[in-house]
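S.K.: Any chance you can model this:
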Amino acid sequence: MDTTQQNSNAWDQKVEEGSRYTKSVSSEVIEMSKSGEWEITVTTEKSVPRNWFPKSLEGLKILCLASGGGQQAPVLAAAGADVTVTDISKKQLEQDELVANRDGLTLKTVQGDMADLRIFEDEYFDIVVNPVSNLFVKDVQPVWNEVSRVLKNRGILIAGFTNPLLWIFDDNQERKGILDVKHSIPSSTLDYLAEEAVQDYIQSNQTIEYAHTLEDQIHGQIDAGLVITGFYEDDFGGTRIIDKYIKTFIATRAIKVQID
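M.R.: Predicted coordinates:
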């Protein structure tokens, strides 16, 4: 099956349903960003430290990768950056266009797969911002490789991703307050469905998600020529029982370093 198309359709549906990650920022947030008071998230709750970015974003080329929804890209554009946002969901990108049109911003939207950035030139971007999203691709290494290719030397990657420990628990049970260890890592949503349930799941327009190992997430960046220079953890803000025991989201800052 075409996982990319499945997840594209699923995220279009999430926009229709008003999911948290499809709700664009307000005009008030944009006005504050224009005046220099801006922040973004790449995980769930915590804002990215401002010192992870250059002091000024003016004129910097930033790629917001798999980042539709009218959240990160408009804020960075309002802060002065030359922003391109790409996402597999057309409706998510329409959220960015809505904010840009509403608040007089200039940004470019491109529908596409985060693991295939061939539309972009080598070493074109100064910064890539990649919120939690690589759980929607089967193999994460091509994502890191493409990010490294499109980043300039000394360019910055700010990425959010899921701690694989979240995936070992039965999701339905965890949401009821029961931590039931059930799954192995790596794995995918479909691995634990009964054969007769798979087609129903697909037809219900739900996302197919992949649990990647920490080795794939962190060493994968290193293998792509990126040097990790920042790290923090995040959680669901206390809304899930697992927050009592461990943080289940990770953000990293990495710099592309070319070694001759």
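
S.K.: rest of the way, CA atoms for contacts and neighbours
M.R.: Noted.

S.K.: where's I168 relative to D139, distance?
M.R.: 19 Å (Cα to Cα, to the nearest Å).

S.K.: mind listing the helices for the stretch 151-260 of the chain?
M.R.: Taking DSSP state H, counting those that start in this stretch as the test, the helices found in the stretch 151-260 of the chain are 171-175, 195-203, 214, 220-223.

S.K.: Looking at the ones you listed, which is nearest to H183?
M.R.: helix 171-175 (9.9 Å; Cα to Cα).

S.K.: Return the distance of that closest one from the chain's centre.
M.R.: 23 Å (Cα atoms, centre = their mean, to the nearest Å).

S.K.: List the buried residues of it.
M.R.: D171, E174 (16 or more other Cα atoms under 10 Å).

S.K.: do the same with stretch 46-61
M.R.: So, applying 16+ other Cα under 10 Å, buried residues of stretch 46-61: K46, V48, L57, L60, K61.

S.K.: returning to what we had before: would you mind giving the helices of the stretch 151-260 of the chain as CSV with distance to L151 added?
M.R.: Putting the helices of the stretch 151-260 of the chain into CSV (distance: least, Cα to Cα, whole Å) gives the following:
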stretch, distance to L151
helix 171-175, 36
helix 195-203, 35
helix 214, 23
helix 220-223, 13
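
S.K.: Now show me the structure for the sequence below, then we'll compare the two:
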Amino acid sequence: MLNISEHNREAWNRMAARGCQWTLPVESDVIHSASSGEWGIRLTATKFVPRTWFPEPGKRILCLASGGGQQGPILAAAGYDVTVFDLSESQLEKDRFVAERDGLHLRLEQGDMRDLSRFAGESFDCVFHPVSNCYIPSVQPVWKEAFRVLTAGGILLSGFNNPIVYLFDVEAEEAGRLEVSYSIPYSDLTSLPKPLLDQFMENGDPVVFGHSLEDLLQGQMDAGFVLAGMYEDTMGGRRMLDPYISTYMATKALKLG
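M.R.: Alright, predicted model coming up:
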């Protein structure tokens, strides 16, 4: 059987080597601006998270599945106590590079987002979790672990795909057509025809999963959270659906005392 965690770790290492959008470390001027109070980071593709969603500087933030030298270093420069947790060692190296270049203090931890057992309960005041749960077959472990490691009054900030993006045939969309071919929940492993799946695996692409809105939203509430905010975003023109519907979502959830 495929070890999904190991496969996706290697895939993200390759993506980091190729320099995809989410693996490019921020420049020093971005860090300098953040240290002066001018900063913004994204849970999704284009929109900045409202600053009112964050706790005050000095609080402990876990950047969950958030390596790449972007969000973690900016938050550290803005005055937060930051731990970056990511499956890919290459992504964590991007954070280490920025921290050493700009004199930042970051704790870097490698692991699977579904298992935060190395952290005691109530270790963090905020969990920042940008779009990444599409790389695991079930999101419930992430919500439960995030709830456990947050303090009472803690904040979970999450970004994820609108499941509608997984309905359409990939090859047809690349050819300029939208053809409904798959159902939700979606899995590359069981939804794709074997020749296309074999091609993806040969290319070393990450294995992707599309979760239901019930799992993404009600799943947070089932874990104990109260949803306190949300917004939608597009993929910045990277999908044919972008002119018609937002294809990303972001939520703010609270662990009440």
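
S.K.: Drop the TM-score for these two in here.
M.R.: After superposition, the two chains reach a TM-score of 0.96 (TM-score structural alignment, normalised by the length of the second structure), with 256 aligned residues with a Cα RMSD of 1.3 Å.

S.K.: thinking again about what came up before, looking at the helices of the stretch 151-260 of the first structure, which is nearest to D113 of the first structure?
M.R.: Short answer: helix 220-223, nearest of these by Cα to Cα, at 18.1 Å.

S.K.: Need the residues that contact that closest one.
M.R.: Applying Cα atoms under 8 Å, 6 or more residues apart in numbering, the external contacts of helix 220-223 of the first structure come out as V140, Q141, W144, N145, V227, I228, A254.

S.K.: Superpose on the second structure and give me the mean offset of the longest strand along the first structure.
M.R.: If you go by DSSP state E, the first structure has its longest strand at strand 151-162. When the second structure is superposed, strand 151-162 of the first structure averages 0.4 Å from its matched positions, counting by mean Cα distance after the TM-score superposition for the first structure.

S.K.: In that strand, which residues are buried?
M.R.: L151, K152, N153, R154, G155, I156, L157, I158, A159, G160, F161, T162.

S.K.: could I get these as TSV with distance to T189 of the first structure?
M.R.: Output for the buried residues of strand 151-162 of the first structure, formatted as TSV (distance: Cα to Cα, whole Å):
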residue	distance to T189 of the first structure
L151	31
K152	35
N153	37
R154	36
G155	34
I156	31
L157	27
I158	26
A159	22
G160	20
F161	16
T162	14
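
S.K.: List just the nearest of these to V75 of the first structure.
M.R.: Among the buried residues of strand 151-162 of the first structure, and counting by Cα to Cα, the member closest to V75 of the first structure is I158, at 15.1 Å.

S.K.: The closest one contacts A254, correct?
M.R.: Yes: using Cα atoms under 8 Å, I158 of the first structure makes contact with A254 at a distance of 6.6 Å.

S.K.: number of nearby residues for T239 of the first structure?
M.R.: Using other Cα atoms under 10 Å, T239 of the first structure is surrounded by 10 other residues.

S.K.: From I255 of the first structure, how far out is it?
M.R.: 33 Å.

S.K.: where exactly do the strands run in the stretch 1-150 of the second structure?
M.R.: 60-64, 81-86, 106-110, 124-129, 150-161 (DSSP state E, counting those that start in this stretch).

S.K.: Make JSON lines from those and add distance to V207 of the second structure to it.
M.R.: Below are the strands of the stretch 1-150 of the second structure laid out as JSON lines (distance: least, Cα to Cα, whole Å):
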{"stretch": "strand 60-64", "distance to V207 of the second structure": "19"}
{"stretch": "strand 81-86", "distance to V207 of the second structure": "16"}
{"stretch": "strand 106-110", "distance to V207 of the second structure": "19"}
{"stretch": "strand 124-129", "distance to V207 of the second structure": "19"}
{"stretch": "strand 150-161", "distance to V207 of the second structure": "15"}
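
S.K.: closest one to S35 of the second structure among those?
M.R.: The nearest among the strands of the stretch 1-150 of the second structure, by Cα to Cα, is strand 81-86 at 13.2 Å.

S.K.: and the closest one, what does it pack onto?
M.R.: strand 60-64, helix 71-77, helix 89-102, strand 106-110 (3 or more Cα pairs under 8 Å, 6 or more residues apart in numbering; DSSP states H and E).

S.K.: among those, which is the most enclosed?
M.R.: Mean neighbour count, computed with mean count of other Cα atoms under 10 Å, is highest for helix 71-77 among those, reaching a mean of 27.

S.K.: quick one: that helix to the first structure mean distance?
M.R.: Looks like 0.3 Å for helix 71-77 of the second structure (mean Cα distance after the TM-score superposition for the first structure).

S.K.: elements contacting that helix?
M.R.: helix 28-35, strand 81-86, helix 89-102, strand 106-110.

S.K.: Which among those is found nearest to S123 of the second structure?
M.R.: If we rank those by Cα to Cα, the stretch that ends up nearest is strand 81-86, at 10.6 Å.

S.K.: now the closest one, how far from the chain's geometric center?
M.R.: For strand 81-86 of the second structure, the distance to the chain centre is 13 Å (Cα atoms, centre = their mean).

S.K.: how big's the offset between that strand and the first structure?
M.R.: So strand 81-86 of the second structure averages 0.5 Å relative to the first structure (mean Cα distance after the TM-score superposition for the first structure).

S.K.: what angle sits between that strand and helix 89-102?
M.R.: 150 degrees (axes from the mean of the first three to the mean of the last three Cα atoms, to 10 degrees).

S.K.: what range in the first structure does strand 81-86 of the second structure sit on?
M.R.: For strand 81-86 of the second structure, the aligned range in the first structure is residues 82-87, judged by TM-score structural alignment.

S.K.: Residues contacting that stretch, please?
M.R.: Under Cα under 8 Å, 6+ apart, the answer for stretch 82-87 of the first structure is 58-68, 73, 76-77, 93, 106-114.

S.K.: cool, and stretch 112-127 of the first structure?
M.R.: 4, 60-63, 65-66, 86-88, 137, 140, 142-144, 146, 149-158.

S.K.: try it again with 6 Å
M.R.: 61-62, 66, 87-88, 142-143, 149-152, 155-157 (Cα atoms under 6 Å, 6 or more residues apart in numbering).

S.K.: List the buried residues in it.
M.R.: For stretch 112-127 of the first structure, by 16+ other Cα under 10 Å, it's G112, D113, M114, A115, L117, Y124, F125, D126, I127.

S.K.: Quick one: distance of that stretch to the chain centre.
M.R.: Distance, centroid of stretch 112-127 of the first structure to centroid of chain: 15 Å (Cα atoms, centre = their mean).

S.K.: and it, how far apart are its ends?
M.R.: 18 Å.

S.K.: equivalent range in the second structure for it?
M.R.: Under the criterion TM-score structural alignment, stretch 112-127 of the first structure matches residues 111-126.
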